[in-house]
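Student: What follows is a predicted protein model with its sequence.
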Amino acid sequence: MTKTEPDEGPNAVKRPGFTYLFGRTVIGPIARLVYRPTVIGRKNVPREGAIILASNHLSFIDSIVIPLMAPRRVQFLAKSHYFEGTGFKGWLSRSFFTAIGAVGVERGAGQAAQDALDQSKRILDTGAAFALYPEGTRSLDGRLYKGRTGVGWLALTTGAKVVPVGLIGTDQLQPVGTKIPRVRKFTVAFGEPIDVSRYGPAESGRARRQATDEIMAAIHGLTGQELAEKYNEAPPAGAVERVKRALRPERL
């Protein structure tokens, strides 16, 4: 891909700066010394150019583990409220998420989901490495859920190759509901880059689904998780929501 300059204006992409580099330089070596993680396949991550890191998702700490263990700077999306707080707590939250390469975005379905994908595309257009979770949210039971086709759309739209990432043990490192990580061993495996362009244009729902399924199969090959064969989402709140989901052909 051709690297372009970040957009100007309110949607401008903020590249990781000093805070991120300081966090990576200081926190990274400490984390490797304390937790002694097993990192496999770092050579599979291209050192330059746009690349999508598509990972399974087991814990909040995954978004810290990936940037620290990857061989290059990585950006990803995070809930906008992490950047909107006031006072010391708000400053601390903004500083922390900036330090790990996060970009604030509104989360949700429909237009909000498309806006998030558009922001992801802007990041990749700068030639960055961008990480995301095709499952959409954390797996609470350890199974690997069906991938949402946003990752397929993003890869097909930008032409960026996809590096599958398999995280093992991060759910024990920081289980749901805990705030302080435990000292536990974990593994980060980077798979070989995948080119999904052969499936067709991003406008094709079939192409997006096939591309996403190949990416999820590669993640499964790295983690060996039990497959859930369904989307990871809360049960529908009522009859109206059940009908909406039934009529929705695919999830972004």
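Tutor: That came through fine.

Student: Please make it C-alpha for all contacts and neighbour counts, starting now.
Tutor: Will do.

Student: Can you show me the helices along the chain?
Tutor: 18-35, 62-69, 87-99, 111-125, 150-158, 170-173, 205-223, 239-247 (DSSP state H).

Student: So which elements touch the third one?
Tutor: Packed against helix 87-99, as judged by 3 or more C-alpha pairs under 8 Å, 6 or more residues apart in numbering; DSSP states H and E, are the following elements: helix 18-35.

Student: Other residues contacting the helix it packs on?
Tutor: Residues outside helix 18-35 that contact it (C-alpha atoms under 8 Å, 6 or more residues apart in numbering) are 67, 68, 69, 95, 98, 99, 100, 101, 183, 184, 185, 186.

Student: how close does the nearest residue to the second one once chain neighbours are set aside get to residue 195?
Tutor: On the basis of C-alpha to C-alpha, 6 or more residues apart in numbering, the spatially nearest residue to residue 68 that is not a chain neighbour turns out to be residue 28, at 5.3 Å. Going from residue 28 to residue 195 by C-alpha to C-alpha, to the nearest Å gives 30 Å.

Student: ok, residue 193 - contacts?
Tutor: Shown in contact with residue 193 (C-alpha under 8 Å, 6+ apart): 44, 45, 161, 162, 163, 164.

Student: for comparison:
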Amino acid sequence: MLNLITKLVLKPLAKAVYRPVIVGLEHVPRKGGVILASNHLSFIDSVVIPLTAPRQVHFLAKAEYFTGTGIKGAISRAFFTNVINAVPVERTDYRSAAASLEQALEILQSGKAFGIYPEGTRSLDGRLYKGKTGVAWLALTAGVPVVPVALEGPSEILPVGRRLPRIRQVTVRFGKPLHFDELHGQARSARARRQVTDEVMAAIHELSGQELADSYNELPKAA
């Protein structure tokens, strides 16, 4: 029921209020497993992509969003489960990170669309950071295409430290699918993973035009 409300009410309402500019919808396969790999500028990115994509997109989200109590907890669970189709994961160490990739792989192997941010965390300075190779592992293991996505404007809707979103226009660009058939099955090769990840990040950069940062984007020490 809530998924139907999202499709029939929330999507049209959000588009009417924010009037997003959406480019390249024809590049997103309408069926079959596919990875949507996007730059990451704001918490609200995981809302923007599902509301503008032509098919349901699944994301991973930290388990704390699903375990709250009371009304606030119920609203959080409903939002992450039905609006952004999120799957709860623990993100405490390497083992939990590996388990997250396995969950993402199951989503792809069931023929669904999966959204991922290769940078790992939000870019607070607007630059595009080096991609981590989880996106390549998924693409090479599942044998699915990667659609590069570039977001522009989400950080203006919900800047860091702000609780309520502002009305600002956002642009979403979906690029042509990247296929890595010649490398399928080489997910264990660090060289292959790096090659695929760099190609994905280059495609995102071409769409976004962001300044490149020659380093990984790490979480602040306080986090």
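Tutor: Yes, it's here. Predicted, not measured: the structure shown is a model, and the values here were computed from it.

Student: Got a TM-score for the two of them?
Tutor: Once superposed, chain against chain, the TM-score is 0.95 (TM-score structural alignment, normalised by the length of structure 2); 220 aligned residues with a C-alpha RMSD of 1.3 Å.

Student: still on that earlier bit, just the buried ones among the contacts of residue 193 of structure 1, please.
Tutor: 45, 161, 162, 163, 164 (16 or more other C-alpha atoms under 10 Å).

Student: Adding mean neighbour count and distance to residue 139 of structure 1, write the helices of structure 1 out as a markdown table.
Tutor: Output for the helices of structure 1, formatted as a markdown table (neighbours: other C-alpha atoms under 10 Å; distance: least, C-alpha to C-alpha, whole Å):
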| stretch | mean neighbour count | distance to residue 139 of structure 1 |
| --- | --- | --- |
| helix 18-35 | 15 | 22 |
| helix 62-69 | 22 | 12 |
| helix 87-99 | 16 | 22 |
| helix 111-125 | 19 | 19 |
| helix 150-158 | 23 | 17 |
| helix 170-173 | 21 | 9 |
| helix 205-223 | 21 | 13 |
| helix 239-247 | 11 | 20 |
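
Student: how many degrees apart are the biggest strand by length in structure 1 and helix 62-69 in direction?
Tutor: Criterion DSSP state E: the longest strand present in structure 1 is strand 161-168. Computed with axes from the mean of the first three to the mean of the last three C-alpha atoms, to 10 degrees, the direction of strand 161-168 of structure 1 lies at 110 degrees from that of helix 62-69.

Student: Find me the equivalent region of strand 161-168 of structure 1 in structure 2.
Tutor: Residues 145-152 of structure 2 are where strand 161-168 of structure 1 lands when matched by TM-score structural alignment.

Student: Quick one: distance of the matching stretch to the chain centre.
Tutor: Distance of stretch 145-152 of structure 2 from the chain centroid (C-alpha atoms, centre = their mean, to the nearest Å) equals 9 Å.

Student: what does it contact?
Tutor: Stretch 145-152 of structure 2 is contacted from outside by 27-28, 33-41, 45, 139, 170-180, 200-201, 203-205, 207-208, using C-alpha under 8 Å, 6+ apart.

Student: Can you find the partner of residue 94 of structure 1 in structure 2?
Tutor: In structure 2, residue 94 of structure 1 lines up with residue 77, judged by TM-score structural alignment.

Student: correct me, but its match touches residue 66?
Tutor: Yes: under the criterion of C-alpha atoms under 8 Å, residue 77 of structure 2 makes contact with residue 66 at 4.8 Å.

Student: Can you tell me what residue 161 of structure 2 aligns to in structure 1?
Tutor: Using TM-score structural alignment, residue 161 of structure 2 lines up with residue 177 in structure 1.

Student: Counting neighbours, what do you get for its match?
Tutor: For residue 177 of structure 1, the count of nearby residues is 8 (other C-alpha atoms under 10 Å).

Student: Nearest residue to the residue nearest the centre of structure 1 in space, please, no chain neighbours.
Tutor: Central residue of structure 1 (C-alpha atoms, centre = their mean): residue 132, 1.5 Å from the mean position. In space, and not counting its chain neighbours, residue 132 of structure 1 is closest to residue 54: 5.3 Å by C-alpha to C-alpha, 6+ apart.

Student: residue contacts, the one you found?
Tutor: Shown in contact with residue 54 of structure 1 (C-alpha under 8 Å, 6+ apart): 131, 132, 133, 134, 151, 162, 163, 164, 165, 215, 219.

Student: again with residue 50 of structure 2
Tutor: Shown in contact with residue 50 of structure 2 (C-alpha under 8 Å, 6+ apart): 56, 57, 58, 83, 84.

Student: Which of those ranks first by neighbour count?
Tutor: Comparing these by number of neighbours (other C-alpha under 10 Å), residue 58 comes first, having 26 neighbours.

Student: which position in structure 1 aligns with that one?
Tutor: Checking TM-score structural alignment: residue 58 of structure 2 goes with residue 75.

Student: Please report the distance of its match from residue 35 of structure 1.
Tutor: Separation of residue 75 of structure 1 from residue 35 of structure 1 (C-alpha to C-alpha): 23 Å.

Student: cool, residue 185 of structure 1 as well?
Tutor: According to C-alpha to C-alpha, residue 185 of structure 1 stands 6 Å off from residue 35 of structure 1.

Student: and what of residue 156 of structure 1?
Tutor: Residue 156 of structure 1 sits 36 Å away from residue 35 of structure 1, taking C-alpha to C-alpha as the criterion.

Student: now swap in residue 18 of structure 1 and tell me
Tutor: According to C-alpha to C-alpha, residue 18 of structure 1 and residue 35 of structure 1 sit 25 Å apart.

Student: Kindly report the same for residue 28 of structure 1.
Tutor: Plainly put, residue 28 of structure 1 is 10 Å away from residue 35 of structure 1 if you go by C-alpha to C-alpha.

Student: Please apply the same query to residue 161 of structure 1.
Tutor: Using C-alpha to C-alpha, residue 161 of structure 1 is found at 30 Å from residue 35 of structure 1.

Student: What of residue 19 of structure 1?
Tutor: Distance of residue 19 of structure 1 to residue 35 of structure 1, given as C-alpha to C-alpha: 23 Å.
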